[in-house]
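A.B. asks: I'll drop the sequence and a predicted model, then ask my questions.
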Amino acid sequence: MARLPLAVIAALASLGPAHAETELAPVEVTAGRDVASLGLDQASSSGSRTGVTARELPASIESVDSLTVQERGDYTIMDAITRAAGVSGVGSGGNGAMSFSTRGFTGTNSVGLAEDGMRLSTGSGTQNYPNDSWGYERIDVLRGPASVVYGSGTVGATINAVRKAPSRNASAEALFGIGSDGTGRIGLGGSGTLGEIASFRVDAYAHTTDGQRDLGNASGSKLMTTLRLQPNSDLRFELLADYSKQKPERYWGTPNDKGRIVSSLRDENYNVSDAIISYEDKRLRGRVEWQANDWLSLRDEVYYFEANRHWKNVEQYSLNAAAGTVDRSDYLEIRHNMDQTGNRLEAGIRSDRHRGVVGWEVAQVNFRHSNNSPYGGTSTVSAADPAHGTWSSPDPTLAKFDTRSTLQAFYAEDAWQFADKWLLLAGIRHDVADVSRHELVSGSDFAKTLHGNAWRLGLTYRLNPATSLYAQASAGHDPVTSIITMNLSNSKFTLTKGRQVETGVKQSLGNGRGEWTAALFRIDKDDIITRDPANPALSVQGGSQHSQGIELSAALTPWKNWRVEGNYAVLRARYDELLEAGGVDRAGKRPTDVPEQVANLWLHRLIGPVQASLGGRYVGKRYADNANSVTLPGYAVADAALAWKYDSQTTLRLIGRNLTDKVYATTSYGSQQFVLGQGRSVELVAELKF
């Protein structure tokens, strides 16, 4: 791919105004907003712990705020963040349905997930929290290696959900929705005061659906609470307590016919009638922030996270098109019981030219994995009208292993404003993971220590008050498998290494016409698992891959009462060195589940108290295997919303999703099954504010 020189970006940036307002006046919201923005002037807590704004940050970051989520009807974080540039979802029942692909890297070991900057460790490749978007002020995606801020497993990107904070201004909001396929949802939230120094925030949410497929019923609920104590302006305490229970759709994909989507099987589900997918999360956090003096602040956060997960399903399906049957196998039951206790201590140091932080993180993670390996059991059912039957396996479900992991990190960042228009952001981090595994049935116990170093160096030039140019180099690391659940064969491997170079522009247009950004990047990743050329039966480190691309994002107000939001990403991702079983060379092939084009577009028209919105998503073709022999076709999906602001407190919103009822695959589950996207649906939602 041809490289876009910095001079071209600078020339584009010079088209902007020489001046921009540093603070926007309050906007009276009608059915929607009347100013388009990418949030370039908000503090980028997800991109750096130094407090720089998104405009100052020499990296690509994008935010989806709560109002945008409501406008689009994106009530899950998966739906909301896959509207961001270059992000596509690859979630399935096996990875907690919270797995993503971006910048050529895919999955829970390359795209991290956090809440308020804090991550729950990934066990056995599963991420499932946070899931619902209710209760969050915004959802950010920091693209490229983010190990300096978030640690290992973030070479592709990190998604961070930022909670709504307590306020001493009393407020309340509610959401009630009802839709096709028996869908219903309710959200409640509010803030207020408790005495002279205390304030609170409570958010509750629940949803249910019968689903579009057989056995498609799903439900979930959560409670998020925050209590803030602020004795004076220099000292603040917070206590957060959350609970979540999810029972997602028990669906593992639809078998394909030699790599072809079989549209007639779209509504079928080949699982058993008593299948189970259940996720339960409990979270307790305490925070304290103290402004010791003009130049020093201290912050400490202690937490306890607990996750309990249960799967009991038939997961593998093979279509016999000639016979009209589906062969089922892998009668699988798995349980995860995980708890994580940790602390993060941080000091912020400020001067006229510097905004710096130094910190230490430590976490203790206990994980128990139970399963019924080797997952015996088989059956054959009709492809068109399956008799689901019940789950039965000759293999008992037993606790197979325990792990105990101690994770530590030391980090430092500094934003140095060394001249009026120049900012240098530098960061470094060292991670240490001590993992011990105790085999409860068979095999050998072992202990392993992993070390990872990460750094970034970025330069931002403020061409004028509205326009910033930036360039950065960064390095991070990913595990070859989930760190806290590595097995004996994986314990001989070290962390993979990722390196990125990126340059771009961020600009506000004059007269409130909007904002736009562009980024050009290349990421190289080394030490991925490959096969020994001398003995292809042995797995070794030494493989490599790369991706390079361009991302464009814009939020524009071209005419009064019109607003346009869109983004486009194009990349080229390839393996540079990869041998698979039998010594088969995959160099030059594209990694699985990686689209090379992703685009999103929303058009909003405000007519008095009514806002009409039309949106479109495009995801290019992907492959289900490293041989690139099984293709997931590209797809385009159209959505729409019609909002009526009845009065200052009430908005009614009609939402239509997948208007053309497109049959498409979001990801693969092995090479024989495609996870199909949802068909056409309609929902009516009432939004109330008090």
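C.D. replies: Structure received.
A.B. asks: all contacts plus neighbour counts: C-alpha atoms, from now on.
C.D. replies: Will do.
A.B. asks: was I right to think residue 237 contacts residue 229?
C.D. replies: Yes - the pair residue 237 / residue 229 is scored as a contact, 5.0 Å apart, by CA atoms under 8 Å.
A.B. asks: excluding residues flanking it in the chain, which one is nearest residue 255?
C.D. replies: Excluding the flanking residues, the one nearest residue 255 by CA to CA, 6 or more residues apart in numbering is residue 673, at 4.3 Å.
A.B. asks: scratch that, residue 591 is what I was asking about
C.D. replies: residue 626 (5.8 Å).
A.B. asks: shouldn't that neighbour be within a strand?
C.D. replies: No - membership of residue 626 in a strand is not supported by DSSP: H, G, I helix; E, B strand; the rest coil, which gives coil.
A.B. asks: residue contacts, it?
C.D. replies: By CA atoms under 8 Å, 6 or more residues apart in numbering, residue 626 lies in contact with 586, 589, 590, 591, 592.
A.B. asks: look up how far residue 574 lies from the second one.
C.D. replies: By that I understand residue 589. 5 Å (CA to CA, to the nearest Å).
A.B. asks: here's the one I want to compare it with:
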Amino acid sequence: MTRKPAFDGNHLDALLSYGSFDTLSAGGGVNYQLSDTLALRADASYLHSDSLYDVDNNETRSSGLTASLLFQPTADLSVLLAVDHYSDLSDSAYQGAVLIPLAFARDPARAVSTANGMVIDKVTRRRNYTPHGGYSGADDTTLRSRIDLKLGAGWSLGTDLLWYTADRAFVNNGTRTFIAPSLGFPNGSIQRVLTRFYHDHAFWNVRMALANEGRIAGLRNRFTIGAEYNHTDLSSLRETSTGTLVPQVDPFDPAVGTFPMDGTQYRASNVNFDSRLRTASIFGENALNLTGKLLLVGGIRYDHMDLDRASTDYLITPNPVTRANPRYDPISWRVGSSYAVMPGLTLYGQYTTAVSPVSSILLMPLANTRFKLTKGFSYEAGFKLLAFDKRLTATGAAYRIVQDDIITRDPNDPTLTVQGGRQSSQGVELSLDAAISDTLSLGGSVSYADARYDELIEAGGIDRSGNRPVNVPSTTAAANVAYTLPGVPVTLSGFVRHVSGFYTDTANTILVKGRTTFDAAVSWKIDDQVILALRGRNLTDAFYGEYSGYGSNDIYVGAPRSVEVSLATHF
């Protein structure tokens, strides 16, 4: 997001870094105060890397340019205008390592446990099976404005305007499957399905909110009422090849070939989805101080959602167009409270309801438009503690989230897809930061989540109830320490992070095991304006899976050990 201009004079920030995998990044920003009422902020960023994952044929680059202008002629009026533009491009986009049978692996890793003996082979760690010419990238631009006007007597009006456009392309592998050794492939082979997905996306939004701060029966009260309207257009061409038309490759020494541009290659599916979504909303929020320590908050929102979906099939002549026009009118609300037990210690609790479509609303299969929105609720309770002259900060929370009416199969007829499934998650989170002294600081966090499908039946009548959702670990933990050497402007930092295992399939037969990684840094404050730093990541060179990709057999392997040197300045 664009950084907001400030009326604190002119200053310049810059960052330059270089590290492993020939990764260069640079960024800079300037705040320029044109007058007492007008300020400008502009930032630029650039990144180039042979591969952020250290993968073959995976050159990555990105750039960004943001600017904003703040006009504040009086204490009652503020006008912000901003523009953001970002671009990114990755050649032969990495789709993860492919699981292969243990019997054919040369150097099997212990990062995955499967019910059928499939493993990640370390020899394929850097292999990329996407043909040359494949890529993924995006160009997006956002224009926005924010107008804040104080009307007097505690009243204020806020207006947000936004326009967004994006072009995205995903020209890469879809699914990859290991095929047992054959006459032409004595090491086995990887069968590839190629995809070409394109997005032409436009979105605009207007939001107005009227707020008041005053008193009700002598009690401090703040409330907001508002309305919002947005309009989205998305055209998405989605082409998929058949595996038989794409040459298989050796898993250890792949001759990946060139990405086919001929449209006749994409015969498994070739469909264009056009989506137009119009949403009109009204909302209200209120916060009432019942006492000096007890705060009650609440909010409600109504949305009218009008979706037009059209699907054009280019595999059939003449090209048939299928349409759907579902409409939704959900109401969601929340209520909560906080209580200041003593100075520095606050307890809070809240209950929230929400709705969402059964899948991404703009890319929803036409068959799914007949379903109603899924409903959910969550409740949470926690605390925040500031102690020892704010040198100790601790936060904690316990929560439960439930989503009803997810897609499942009819228990009486598994050939029918229906709503009625349920998934839930409950857990706890705790974080702690402590400034032990002026030179030593410690921090840490831990979270546990018990996520599961409470009710889910899949094709064939297979019951997945009780299983954990895909890519959801149960436990994460992190700790950090920073120590500044006495009398020397040098700070030593260390970081450790643990993530427990997760499954890549709803059957919970493929487990990506947990990992623990260690990072460290040394920073030298040359003066008040310049800091030089050296960072090392994954110092033990742990081999681990981060998450699964297109299919359950595709595992994104985390980046190996890397180093980076950076120079940060502020003038």
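C.D. replies: Sure, I can see it. Given the structure is predicted, the values throughout are model-derived calculations rather than measurements.
A.B. asks: hmm, back to that, show me what the residue nearest to residue 591 of the first structure aligns to in the second structure.
C.D. replies: By TM-score structural alignment, residue 626 of the first structure lines up with residue 506 in the second structure.
A.B. asks: and for residue 647 of the first structure?
C.D. replies: Checking TM-score structural alignment: residue 647 of the first structure goes with residue 527.
A.B. asks: likewise residue 433 of the first structure?
C.D. replies: That one, residue 433 of the first structure, aligns with residue 305 by TM-score structural alignment.
A.B. asks: same question, residue 297 of the first structure
C.D. replies: Per TM-score structural alignment, residue 297 of the first structure is aligned with residue 156.
A.B. asks: before we move on, what about residue 280 of the first structure?
C.D. replies: By TM-score structural alignment, residue 280 of the first structure lines up with residue 139 in the second structure.
A.B. asks: tell me which element that match falls in.
C.D. replies: strand 135-152 (DSSP states H and E).
A.B. asks: check contacts around residue 628 of the first structure.
C.D. replies: For residue 628 of the first structure, the contact set (CA under 8 Å, 6+ apart) comprises 589, 590, 592.
A.B. asks: where do the strands sit along the stretch 51-200 of the first structure?
C.D. replies: Ranges of strands in the stretch 51-200 of the first structure, per DSSP state E, counting those that start in this stretch, are 61-65, 88-89, 100-102, 105-106, 111-115, 136-143, 157-163, 171-179, 183-194, 198-209.
A.B. asks: for the match of residue 433 of the first structure, give me its contacts.
C.D. replies: Residue 305 of the second structure sits in contact with 277, 278, 279, 280, 327, 328, 329, where contact means CA under 8 Å, 6+ apart.
A.B. asks: tell me how far the fourth one lies from residue 292 of the second structure.
C.D. replies: Which is residue 280 of the second structure. Residue 280 of the second structure is 37 Å from residue 292 of the second structure, by CA to CA.
A.B. asks: and the second one, by the same measure?
C.D. replies: In this structure, residue 278 of the second structure lies at 43 Å from residue 292 of the second structure, with CA to CA as the measure.
A.B. asks: rewinding a little: tell me the most buried of the strands of the stretch 51-200 of the first structure?
C.D. replies: strand 100-102 (a mean of 27; mean count of other CA atoms under 10 Å).
A.B. asks: doesn't residue 7 of the first structure fall inside a helix?
C.D. replies: Yes - the assignment for residue 7 of the first structure is a helix, going by three-state DSSP.
A.B. asks: and it, how far is that from residue 469 of the first structure?
C.D. replies: Applying CA to CA to residue 7 of the first structure and residue 469 of the first structure gives a distance of 10 Å.
A.B. asks: the more surrounded of the two?
C.D. replies: Using other CA atoms under 10 Å, the more surrounded residue of residue 7 of the first structure and residue 469 is residue 469, with 27 against 9.
A.B. asks: which one in the second structure is aligned with that one?
C.D. replies: Going residue by residue (TM-score structural alignment), residue 469 of the first structure aligns to residue 347.
A.B. asks: that concludes my questions; thank you for your assistance.
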